[in-house]
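Asks: My questions are about this predicted structure, shown below with the sequence.
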Amino acid sequence: MSISTDHGRSDPESGAPARTRDGRPVSDRGDTVCVIGAGASGLTAIKNLTEQGFGVDCYERETGVGGAWNWRHDRSPVYASTHLVSSRPFTQFPDFPMPDDWPDYPHHSQLLGYLERYADHFDLRRHIWFGTEVARVDPVAGDRWDVTTRSTGGYGPERTSRYAAVVVANGHNWSPKLSSYEGLAEFRGEVMHASSYQDPAQLRGKRVLVVGAGNTGCDIAVEAAQQASRCWHSTRRGYWYAPKYVFGRPADQVDDTLLALRVPRRVRQWLHHLTMRLTVGDLTRFGLPEPDHRVYETHPIANSQLVDQVGHGRITPVADVARFHPYGVELADGREIEPELVVFATGYLPRFEFLDPRILGDDAGTGRPTLWLNAFPPGHPTLAVAGLVQPDSGVFPLSHWQMVLFARLLRLRVTRPDRVAAFATTVGARAGERYSGPVKDSSRHWFEVGHADYLRAVQRALHDLEKPR
């Protein structure tokens, strides 16, 4: 394993070995920055920090890069047929384009290969400690951080290192959000969360109930329509099912044209509703519930096949689940069905097990941090969270610009402390700011951002940080 620099330095100020608050020895890493996770957000953090001259130690609990896109990882939510739901130009890193001959919506295996080439192109692997998980991150004097690590799985002794800054990039799509239903414990059928779904063979020949209408839930319902003997799809409300192509182009590219022209949100909503009426028609005719919100008020569902399978009778839309019985499921409208397999595609909750949630402004521990730009917590100028966004486009470009901003902020701590102080004041005043317009109040939409509005906000922050004297 290769690393960025040697461990084991003494405290640079006192010359004595550094210690944790409870007296354990600490390896002081000087100006080195700790990055937690080597997925897409962690990789772009390493790349942008090293470009600004910082040493970086990245800790990755798995044995390879890629994070959620590495299907070999235990925590990966990827399944065999996973493709991007955002098109290639809106997913790629701005300084490392995907190949021009790739499809509009690449397969997950292509995404993993892309991230591996990104790591190799920028020589990032030498900064990564693979097979190492972070147990604790504690703030110490001087806006520094004690990071305690151990071998993945808890084997071997723990070690603590002191860092000038920390980037949290452990992802937010790995800890399943599990629903609680009356009678679920007595249900005799098979129950699984979508995080355990990998292949359509798990559905073959079974009566399947899919609960949840996010992009994953819709994908699994479509695959159940093709493989299962019966498929029910349960949703809490009606949704807008956007096709992946509009006018022969990826739908997000068409919408981005309107965003670039600064077309008002209400006008874009009207145009989207008109397009849906002309192409898909009235969804209630298929038995799907009518949406209780306007488009863009929930996370976009990009699926060109779900309505088609409903129209062919292969998917039966049903109401929300009310309760379970030993051999059946009672729905909110009183109907009862008898699935053999229930798949909960109910999403994920962000978890930062190594960090006191109060540091991120989540005093109640509900998984809803209070951050500015979804990245910066008040009171901790050397801590940033990368990739904690749910955009209407790809995440990679947003993570890239988050880390450009953070790397430059850290560099200015020496040369322009007045700018850094002004930035900290802004973080305290604007933490919790949203960049999505009105959206449904749910854990799924807590991190929702409109990519155009969000990137403009990051651009303004960069300008304010680096404007001429």
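Replies: Thanks, I have it.
Asks: Please make it C-alpha for all contacts and neighbour counts, starting now.
Replies: Will do.
Asks: For stretch 453-469, could you pull out the residues that count as buried?
Replies: 454-455, 458, 461-462, 465 (16 or more other CA atoms under 10 Å).
Asks: Ok, stretch 376-385 next?
Replies: 376-378, 380-385.
Asks: How about stretch 251-270?
Replies: Those would be 251-253, 255-256, 258-259, 268, for stretch 251-270 by 16+ other CA under 10 Å.
Asks: contacts for that stretch?
Replies: With contact meaning CA atoms under 8 Å, 6 or more residues apart in numbering, stretch 251-270 is reached by 86-87, 242-246, 294-296, 392-393, 452.
Asks: Format those as a markdown table; extra columns: neighbour count and distance to residue 337.
Replies: Output for the contacts of stretch 251-270, formatted as a markdown table (neighbours: other CA atoms under 10 Å; distance: CA to CA, whole Å):
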| residue | neighbour count | distance to residue 337 |
| --- | --- | --- |
| 86 | 24 | 35 |
| 87 | 21 | 37 |
| 242 | 22 | 28 |
| 243 | 19 | 29 |
| 244 | 20 | 32 |
| 245 | 16 | 34 |
| 246 | 16 | 36 |
| 294 | 16 | 31 |
| 295 | 21 | 31 |
| 296 | 21 | 32 |
| 392 | 23 | 35 |
| 393 | 24 | 37 |
| 452 | 18 | 43 |
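Asks: and here's the other structure:
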Amino acid sequence: MHAYDFRDTKGFEGKNVFLLGIGNSALDIAVDLAKVAKSVTVSTRRGTWVFNKVAAGGMPYDTLYMTRLYDWLMDAVPWTIANDFMENLVQQRMDHDLYGLRPNHRFFQQHPTVNDSLCNLICTGYITIADDVDTFTADKVIVKNGKSYDCDVFITCTGYTFGFPYLDKKLINIEHHEVPLYKFVFPPDYNNLAVIGMIQPIGSIVPISEIQARWVVQVFLGKISLPPKQTMLDDIARKRALMKRRYFQSEKHTIQVDYVKYMDEIATILGCKPDIWKVS
């Protein structure tokens, strides 16, 4: 089954469950199943850095990191130092080397994998981390290092293919998950068509969708004009290049944005970007 079809833990009681993939969906499902399943094994090809939702002192990390101060620091601090700091931080909570989680890429080269419960469940044996899948038998999964794991239920958590199969490809043609939309909203050839929410921020998607909707309405009403087509194409190409430089090569890293930067970008177009000097 695919992670999309998972709804609750009913029917998994006493089963050996094997999950392929180590993104947020995989870990959320694994944590839920650890309460009822006989065994839960998570297979990873490249590993991942696992971050927690709650910081020391009990504050959600969103409230600490989704700020202009943090955004400024990320631009000011050398890339290597920022990665060293975050990797040391997550290592204090869980030894990624000991449990086979350390990836080859740096912390900020991936979309965050966030889970508060995984560490305790791995340490206590409720969840096992395994190598990439090699082959299957009738009731086992054999991974690349030769180990085998009992398997009654196999769940693929390998992501989703997104697109618009109901639209003519001349309108929006998505290949390899690369979205040809100006600021992830407007097709350069059609200013009467817009997409809202097709974006993967490091931060909340709801406020981004809201500000995108405000922009779209202003364009449709004729109160804000879109730039020339070539300007939009250049912006699309620039964003793609930035993502390729920052993240490891993967189709899941094609619609990434930093929350504060993107919100400010659209707010500037709308003329509603806060002036922090006046606000303060």
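Replies: That came in fine, so what should we check first? Just so you know, these numbers come straight off a predicted model, no measurement behind them.
Asks: And residue 89 of structure 2, what's its match in structure 1?
Replies: Residue 89 of structure 2 maps onto residue 275 in structure 1, with residues paired by TM-score structural alignment.
Asks: Report the secondary structure element holding that match.
Replies: Using DSSP states H and E, residue 275 of structure 1 sits in helix 265-279.
Asks: Distance from the chain centre to that helix, please.
Replies: 28 Å (CA atoms, centre = their mean, to the nearest Å).
Asks: for the stretch 151-280 of structure 2, what spans make up the helices?
Replies: 206-220, 229-246, 259-270, 276-279 (DSSP state H, counting those that start in this stretch).
Asks: To residue 100 of structure 2, which of those lies closest?
Replies: For residue 100 of structure 2, the closest of these is helix 229-246, at 23.6 Å, according to CA to CA.
Asks: in the closest one, what counts as buried?
Replies: So, applying 16+ other CA under 10 Å, buried residues of helix 229-246 of structure 2: 232-233, 236, 239-240, 243.
Asks: mind listing what residue 26 of structure 2 touches?
Replies: Contacts for residue 26 of structure 2 (CA under 8 Å, 6+ apart) come out as 3, 19-20, 42, 157.
Asks: Oops, could you answer that again for residue 102 of structure 2 instead?
Replies: Here residue 102 of structure 2 is in contact with 47-49, 96 (criterion: CA under 8 Å, 6+ apart).
Asks: let's see it at 6 Å
Replies: Residues in contact with residue 102 of structure 2 (CA atoms under 6 Å, 6 or more residues apart in numbering) are 47-48, 96.
Asks: Looking at those residues, which is nearest residue 209 of structure 2?
Replies: Residue 209 of structure 2 lies nearest to residue 48 out of the contacts of residue 102 of structure 2, by CA to CA, at 27.8 Å.
Asks: Just tell me what that closest one corresponds to in structure 1.
Replies: Residue correspondence to structure 1 (TM-score structural alignment): residue 48 of structure 2 is matched to residue 239.
Asks: That match - nearest residue in space that isn't next to it in sequence?
Replies: Of all residues not flanking residue 239 of structure 1 in the chain, residue 291 sits nearest, at 4.9 Å (CA to CA, 6 or more residues apart in numbering).
Asks: how many other residues sit next to that neighbour?
Replies: 13 (other CA atoms under 10 Å).
Asks: Map it onto structure 2.
Replies: Checking TM-score structural alignment: residue 291 of structure 1 goes with residue 103.
Asks: Please verify my assumption that its match contacts residue 49.
Replies: No. Residue 103 of structure 2 is beyond contact range of residue 49, at 7.0 Å (criterion: CA atoms under 6 Å).
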